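1. pasted the sequence and its predicted model underneath.
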Amino acid sequence: MGNTIPSLFAGVVGRDPSLPFLTYYDDATGERTELSGATLANWVSKTANLLVDGCGLGPGDVAAVRLPPHWQTAAILLGAWTAGLNVTYGEPTAAGSDVEFASLAAAETGAPGPADRYVLGLAPMGLPMRGGVPAGWADYVAEVRQYGDHYPGPPGGAGTEDLVARARALGLPGGRLLVDAVAHPDPVEWLVGPLAAGASIVLSVNSDPEKLPGRAAAEGATAI
């Protein structure tokens, strides 16, 4: 399946793009969003095209991702790696980065950052932000929708081999995996680990522990 994150993603999705790849639960809001491999791949390609064509970035540039575990976070991380960018995740500032993606709460901290900055409302159904966008920021959802569903650039992912090695060391099973993001907030655990195992993902945030066993059974997933 390859040793880079984009090649792992392509391998899992390529088996059957119509199958659910990432199912997202938020127990705080009751949201359930399910994305097939093809749908998430479209978001990944749009993000890569935004970074390359919209921001003029490429291999060696740095994306700062200040977002919680979320299906849109998966699209941004995979899109950045696909475009060949390096990624810093969850750091308090975006110092030294070339592009930044942040939640509204993180964007409102007022920390200085790069010229290209995208804020996410993380609304259900991938809707654009409601209300105003902070000064100096653009709405990721509104912007990324303008870009193509296919990324024609060269294969990215160089430099992600160490992340893949860390993910494989977790020894996760294949199939379908339920990941509680409260216990596993690191993308190596909730995103790259399942990819390295060839698995699809059920991502649970703000999890009610009492709901997790039933959710795993309903989704046909193994809880990790």
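-> Right, received. Where do you want to start? Numbers count the residues shown, from 1 in each chain.
2. can we go C-alpha only for contacts and neighbour counts from here?
-> Noted.
3. identify the residues contacting the residue nearest to residue 121 when sequence neighbours are not counted.
-> Leaving aside its sequence neighbours, residue 121 sits nearest to residue 129 (C-alpha to C-alpha, 6 or more residues apart in numbering; 5.2 Å). Shown in contact with residue 129 (C-alpha atoms under 8 Å, 6 or more residues apart in numbering): 120, 121, 122, 123, 139, 141.
4. try it against this one:
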Amino acid sequence: MKTTIPQVFTAAIGRDPAAPLLTWYDDATGDRTELSGITLDNWVQKTANLLVDGIGLGHGDAVALLLPPHWQTAALLLGVSAAGLAADLDGDPQPVEALFTTPERAGVTAGGWATTDRYVTGLLPLAMPLRTVPEGFVDYVIEVRNYGDHFRGEPVAAADRALAGPVELSHDDVVAAAHDRAAELGITPGARVLIDTAALPDPIDWLLAPLVAGASIVLCANLDPTKTKPRAATEKVTLTLV
């Protein structure tokens, strides 16, 4: 049984590296982004290298991810885990070594989170960079492209901290919780799951539960109810969670 988030992700890629693993829709912008396991892994590897080689973080350091559900959020969370770091997903300021957020939250987070390593992403279609970057921040999608496609770091252990914040969880804890949620949500091996981000905003639900179950994800933000059924048919969805 896989006991760390990197092990879970590696297994998910290995089932069919070229098949769609995470397909993103935003009905407010019309954005659709499809990522195979190989493509998502490329973002994960580059992110881990950014965190370790770029920022200089070490095993066990905490990284705040103050981001909504999105494919870039998935890449960052998986990249943090691959680097042996702990993700802080809580909205209240905590001691962290780096921070990733959106322009909308940059003004709030800049004053409350004590770190000089601050990154921002617009979560734009085609991973476009921001036209204007908030003062004191670096654009994640520009910076991450400068790093290598293969990360070679310390192995991650089941007992290592995976989630930081008021409630800290190990990799083993998070993977076990994801297995439990997959069972509760009815996610089975080989499923293709359409998920409404408004209904299931927790990454254990929209990202990790499908991955541990051996499913692929169709993640939908600002979901237009009239598009749910036709999209499910187009994407060959077997389970809809809205």
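-> Arrived safely. It should be emphasised that the depicted structure is a prediction, and the values quoted were computed from it without experimental measurement.
5. residues contacting the residue most central in space within the first structure?
-> The centroid of the first structure falls nearest to residue 74 when counting by C-alpha atoms, centre = their mean (1.0 Å). Contact analysis of residue 74 of the first structure by C-alpha under 8 Å, 6+ apart lists residue 191.
6. now do the strands in the first structure.
-> Using DSSP state E, the strands found in the first structure span residues 20-26, 31-36, 62-66, 86-89, 99-103, 116-120, 138-139, 176-180, 200-205, 222-223.
7. quick one: the second one to the second structure mean distance?
-> It refers to strand 31-36 of the first structure. In the superposition against the second structure, strand 31-36 of the first structure averages 0.6 Å from its aligned positions (mean C-alpha distance after the TM-score superposition for the first structure).
8. if we go by neighbour counts, what in that strand is buried?
-> 33, 34, 35, 36 (16 or more other C-alpha atoms under 10 Å).
9. what's that strand aligned against in the second structure?
-> The alignment of strand 31-36 of the first structure onto the second structure (TM-score structural alignment) spans residues 31-36.
10. distance to residue 163 of the first structure added to the buried residues of strand 31-36 of the first structure, as a markdown table?
-> Below are these laid out as a markdown table (distance: C-alpha to C-alpha, whole Å):
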| residue | distance to residue 163 of the first structure |
| --- | --- |
| 33 | 27 |
| 34 | 25 |
| 35 | 24 |
| 36 | 24 |
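11. how distant is the match of strand 31-36 of the first structure from the center of its chain?
-> 14 Å (C-alpha atoms, centre = their mean, to the nearest Å).
12. likewise for stretch 90-109 of the first structure?
-> Distance, centroid of stretch 90-109 of the first structure to centroid of chain: 15 Å (C-alpha atoms, centre = their mean).
13. in this structure residue 193 of the second structure contacts residue 237, no?
-> Yes - the criterion here is C-alpha atoms under 8 Å, and residue 193 of the second structure meets it with residue 237 at 5.8 Å.
14. which of those two has more residues huddled nearby?
-> The residue with more neighbours, out of residue 193 of the second structure and residue 237, is residue 193; 25 against 18, by other C-alpha atoms under 10 Å.
15. trace the more buried one over to the first structure, please.
-> Using TM-score structural alignment, residue 193 of the second structure sits opposite residue 177 in the first structure.
16. helices along the first structure, start to end?
-> Secondary structure of the first structure (DSSP state H): helices located at 5-15, 37-49, 71-82, 104-107, 140-144, 161-169, 187, 193-196, 212-219.
17. need the overlap of contacts for residue 193 and residue 237 of the second structure.
-> Common contact partners of residue 193 of the second structure and residue 237 (C-alpha under 8 Å, 6+ apart): residue 218.
18. list the contacts of the residue lying closest to residue 224 of the first structure once chain neighbours are set aside.
-> Leaving out its chain neighbours, the residue that sits closest to residue 224 of the first structure by C-alpha to C-alpha, 6+ apart is residue 179, at 5.8 Å. Going by C-alpha under 8 Å, 6+ apart, residue 179 of the first structure touches 190, 201, 202, 203, 204, 223, 224.
19. out of these, which are shared with the second structure?
-> Here is what carries over to the second structure from those, by both residues aligned by TM-score structural alignment, their matches' C-alpha atoms under 8 Å: 190, 201, 202, 203, 204, 223, 224.
20. show me what the second one aligns to in the second structure.
-> Under the alignment (TM-score structural alignment), residue 201 of the first structure pairs with residue 217 of the second structure.
21. what sits against its match?
-> 21, 22, 23, 192, 193, 194, 195, 206, 207, 210.
22. for residue 57 of the second structure, see how far away it is.
-> Applying C-alpha to C-alpha, to the nearest Å, the value for residue 217 of the second structure to residue 57 of the second structure is 30 Å.
23. then residue 71 of the second structure?
-> 23 Å.
24. so who does the residue nearest to residue 59 of the second structure when sequence neighbours are not counted touch?
-> Setting aside the residues directly before and after it, residue 59 of the second structure is nearest to residue 84 in space (C-alpha to C-alpha, 6+ apart), at 5.0 Å. Contacts for residue 84 of the second structure (C-alpha under 8 Å, 6+ apart) come out as 58, 59, 60, 61, 153, 154, 155, 156, 160, 162.
25. ok, the first one touching residue 85?
-> Yes - counting by C-alpha under 8 Å, residue 58 of the second structure sits close enough to residue 85 to count as a contact (7.3 Å).
26. who has more neighbours out of those two?
-> residue 85 (28 against 16).
27. against residue 106 of the second structure, how distant is the more buried one?
-> Taking C-alpha to C-alpha, one finds residue 85 of the second structure at 22 Å from residue 106 of the second structure.
28. please apply the same query to residue 55 of the second structure.
-> Taking C-alpha to C-alpha, one finds residue 55 of the second structure at 19 Å from residue 106 of the second structure.
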